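Participant: Sequence and computational prediction follow.
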Amino acid sequence: MAPRVLISDKLSPAAIQIFKDRGVEVDFQPDLGKDKDKLAEIIGNYDGLAIRSATKVTPKILEKANRLKVIGRAGIGVDNVDLPAATAKGVIVMNTPFGNSITTAEHAIAMMFALAREIPAADASTQAGKWEKNRFMGVEVTGKTLGIIGCGNIGSIVAERGVGLKMKVIAFDPFLSPERALDLGVEKVELDDLLARADFITLHTPLTEKTKNILSAENLAKTKKGVRIINCARGGLVDEEALRAALDSKHVAGAAFDVFTIEPAETNPLFGHPNVVCTPHLGAATTEAQENVALQVAEQMSDYLLTGAISNAVNFPSITAEEAPKLKPFIELAEKLGSFAGQLTDTDIKTVRIIYEGAVADLKVKALTSAAVAGLLRPALADINVVSAPSVAKERGVVIEETTRAATGDYESLITVTVVTEQFERSVSGTVFADGHPRIVNIKGIKVDAEFAPAMVYVTNEDKPGFIGRFAGLLGDAGINIATFALGRDHAGGDAIALVAVDGAVPAELLAKVQALPQVKAAKALAF
């Protein structure tokens, strides 16, 4: 029986033709995405769902999607898909990460020019017959400093265009290597330096816990007077209320926004200000980009439904159906070891070394390395997936070294992930036991034995009496239940670690109390 795909958003006719040519049945209902109830009612009849941004794939819809194997998003952002729910259901979620990068970068440059020369206001005034030649005094971009926050796929295209416009380009991105910065012709700087120096600031970073309100009231106050701010990335990167206040006080000369905290944006604090230019999330809206991502998603979904080949999946690496059962527990282990290291690393990562020992060395280690790197970078780059992780790491100049060797220790299979930064080198090792569950068995050379849990607390401390009692007491006083408690030390009275699985999230104030205990060197809440 031929697989059936539902297209619930507007997609190019050429993409529909690709499905048909490949032998996939297509049901094209471009307005269905707006009707959640109707979508939930019929989703059970399909093997694939192709969407753009209008369709919201909720747990309620996934609950009814008993045949669904794949969701394909024509575009990069998958924030309209409930990823944990899709993963739990075993549904592959694919995106098209590179199809609209140039279009989005060009929109940011267009917005910068519109802002610099007040084009929208001048157009409205002129068409109203006013001819206010002296009112619209713009600024040149030549020779000005362009500050780019996030110099990944799109940010680096903006950087190249900025250099071409004879601007001085500076970039803040913890993952940008000095070598890559040199190739792009940009100066790598810290955020405070960028805020103080930039005449124009453009944002090109995903929305994560770390980047939410990266331009807060406090950071906007650090900017140069007369700065102009462009956001074509994600709503929520800028505190819109604080920006409005900075525009009203004339500290910020202008802002151009394509994305908003709440979309569709029918009202917004920025609306109505004379020095604000707004567009309705047009970043990826060009004929070429729409066509590219539509054709790409149709090819990827057809490949998966007809042959089992997976590409550009955000919740699974590109592997064949035959390889999946053996690889799956080790993929989970690699991703979690990477995530463990990533959550503990706040500085620039230079090198990632991954050693595969024993039986795991005979598996498809490329998929495992992708999983480890995705886990490592995800705390900082929310949109990253196991397929794009190696190229994102390469783009940012992170060196990835893979080594395979015969088993040398106590385990049939062992994966060790080592992260190297300017300041330190940190290793974590894990294995998969017969029960199929991944475990951590070594942290920074200290033996430990712990299963991963959704919420954990990691503590490094001096090995002195009394620590465990005080630590457990703090958790108990806060009403936090301990599920498992793993301990390790290098030698009596030396360095020790505790890795504790807890029921529920750990509040920041509790973490601060743990950090304040006399023997504690560092305490961190982890989520897996």
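Facilitator: All right, it came through fine. Numbers count the residues shown, from 1 in each chain.

Participant: When you work out contacts or count neighbours from here on, use the C-alpha atoms and nothing else.
Facilitator: OK.

Participant: unless I'm mixing things up, Glu25 is touching Ile16, no?
Facilitator: No - applying C-alpha atoms under 8 Å as the test, Glu25 and Ile16 come out as separate, 9.5 Å apart.

Participant: another one to put next to it:
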Amino acid sequence: MAPKVLVSDKLSETAVQIFRDRGIEVDFEPGLGKDKDRLLEVIGQYDGLAIRSATKVTDKILAAADNLKVIGRAGIGVDNVDIPAASQKGVIVMNTPFGNSITTAEHAIAMMFAVARQIPEASASTHAGKWEKSKFMGVELTGKTLGVIGAGNIGSIVIARALGLRMKVIAYDPFLSEERAAELGCRKVELDELYAQSEFITFHVPLTDKTRNIMSREAIAKLKPGVRIVNCARGGLVDEAALAEALKEGRVAGAAFDVFAEEPATENPLFNLPNVVVTPHLGAATTEAQENVALQVAEQMSDYLLTGAVSNALNTPSVTAEEAKVMGPWLKLAEHLGSFIGQMTDEPIEAVNVLYDGMVAEMNLNALNGAVVAGMMRASNPEVNMVSAPIIAKERGIDISRTTQEQTGVFEAYIKVTMKTAQRQRSVAGTVFSDGKPRFIQIKGINIDAEVGEHMLYSTNEDRAGIIGTLGRVLGENGVNIANFTLGRAEKGSDAIALLYVDEAVTPDVVGKLQDSGVFNAVRPLRFHT
């Protein structure tokens, strides 16, 4: 029986025809995604679901999707898909991460021009029969300093376009190396310096715990007077109420926003201000981009449903079905090792080496390397997948290498990830035991045996008495239950570490209490997608 796909949002007829041409039965109902009850009623009939942003794939929808094998999102953002629920259900979630990059970058440049020259207000005034030439005095972009927050795929395109406009470009990105910045033609700076020097600022980062409210009220107070702010990335990056106040006071000269903290945005503190340009999330809204991502998602879904090939998946690696049977636990381990490195590192990563020892060295190392890099980069960009992660890492100047060797030591196989920054080198190793569960076996050269849990706590200290007691007391007093406790040290009286598997997330307040105890060199909560 031929696979059956539902297209519940607006995709091009050409994309729909791709399914038909490849022998897949397809129902094209572009308005169905907005009817939650009807979608819930019919979803059980389908092997695949092709969507844009209108369809909300909730855990309730997934619970009813008894035959669903793949969800394809034509575009990059998957906020409208419950990925953990899809993973639990065994449904692959794919996106098209690079199909609308140029379009989004061009919209940011267009918005920059619009706010610099007050084009929307001047257009409305002229349409109204007025001729207020002296009212709309703008500024040139040439020679101005543009601060780019996020120098990944879209940000790098914006940088290239801005340099073509003869702007001076500075950039902030935790993963941007000095070498990659030089290649792009910009200067790498810290966030406070970017805020203080930029005459225009544009955002090109995803919304994560680290980037949420990255331009806070406090940050707005640090901005160079007369700056203009452009956000075509994600709502929630900027404190919109605080920015509105700064615009009214004249400390910020203008703003151009395509995205908002609450969407659809029918009201917002930025609305109806004379020096603000707003558009309804049009970043990817060009004919070319919409066609590109539609065609890509149709091809990807068809490949998977007909041959089992996986590409641009957010919740599964790009491997064959045969490889997945053997590699599954090792792929999970590789992701955990990368995630550990990513969560432990705040400065730009220059290089990563992955060592494969024993039988794991004979596996699909491209997929394993992809899992390591994806785990590492998801700490700052949850939209990264195992296909796009190595590409993004390369764009940011991170040297990814791998080494293989025959079995050494007591383990049949293990993976070791070593990360290098300008300031330090850090390593973590792990293996998979016979029960199929990943374990951390070494951190900073110190041998341990730690089960991986969703919530963990890592600490370093000088080896001395009382560490276990302090950890147990502070966590216990704050209601954090310890599931597993692992200690290790280099040698008596030297560096020591602790890695705890706990039942719930350790809050910043509890971390602060541990740090204030005076016995730890560092304390960091970790989270792993188990």
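Facilitator: Perfect, thanks for sending it. These numbers come from a predicted model, not from an experiment.

Participant: Nearest residue to the middle of structure 2?
Facilitator: By C-alpha atoms, centre = their mean, structure 2 has its centre lying nearest to Asn381, at 1.7 Å.

Participant: which element is it on?
Facilitator: Under the criterion DSSP states H and E, no helix or strand holds Asn381 of structure 2.

Participant: just Ala50 of structure 1 next, same as before
Facilitator: Element membership of Ala50 of structure 1, judged by DSSP H and E, is strand 48-51.

Participant: whereabouts in structure 2 does that strand align?
Facilitator: Strand 48-51 of structure 1 corresponds to residues 48-51 in structure 2, going by TM-score structural alignment.

Participant: Mean deviation, the matching stretch versus structure 1?
Facilitator: After superposition onto structure 1, stretch 48-51 of structure 2 sits on average 0.4 Å from its aligned residues (mean C-alpha distance after the TM-score superposition for structure 1).

Participant: And for that stretch, what's in contact with it?
Facilitator: Outside of stretch 48-51 of structure 2, the residues within contact range by C-alpha atoms under 8 Å, 6 or more residues apart in numbering are 3-11, 33, 68-74, 297-298, 301, 305.

Participant: do stretch 421-430 of structure 2 as well
Facilitator: Stretch 421-430 of structure 2 is contacted from outside by 333, 337, 340-341, 347-351, 414-420, 438-445, using C-alpha under 8 Å, 6+ apart.

Participant: mind checking how far Ala294 of structure 2 is from Ala371 of structure 2?
Facilitator: Applying C-alpha to C-alpha, to the nearest Å, the value for Ala294 of structure 2 to Ala371 of structure 2 is 26 Å.

Participant: let me fix that: Glu179 of structure 2
Facilitator: 25 Å.

Participant: now swap in Val480 of structure 2 and tell me
Facilitator: 30 Å.

Participant: higher neighbour count, those two?
Facilitator: Neighbour count, other C-alpha atoms under 10 Å: between Val480 of structure 2 and Ala371, Ala371 has more, with 30 against 18.

Participant: Name the nearest residue to the more buried one, sequence neighbours excluded.
Facilitator: Once flanking residues are discounted, Ala371 of structure 2 sits nearest to Glu335: 4.8 Å by C-alpha to C-alpha, 6 or more residues apart in numbering.
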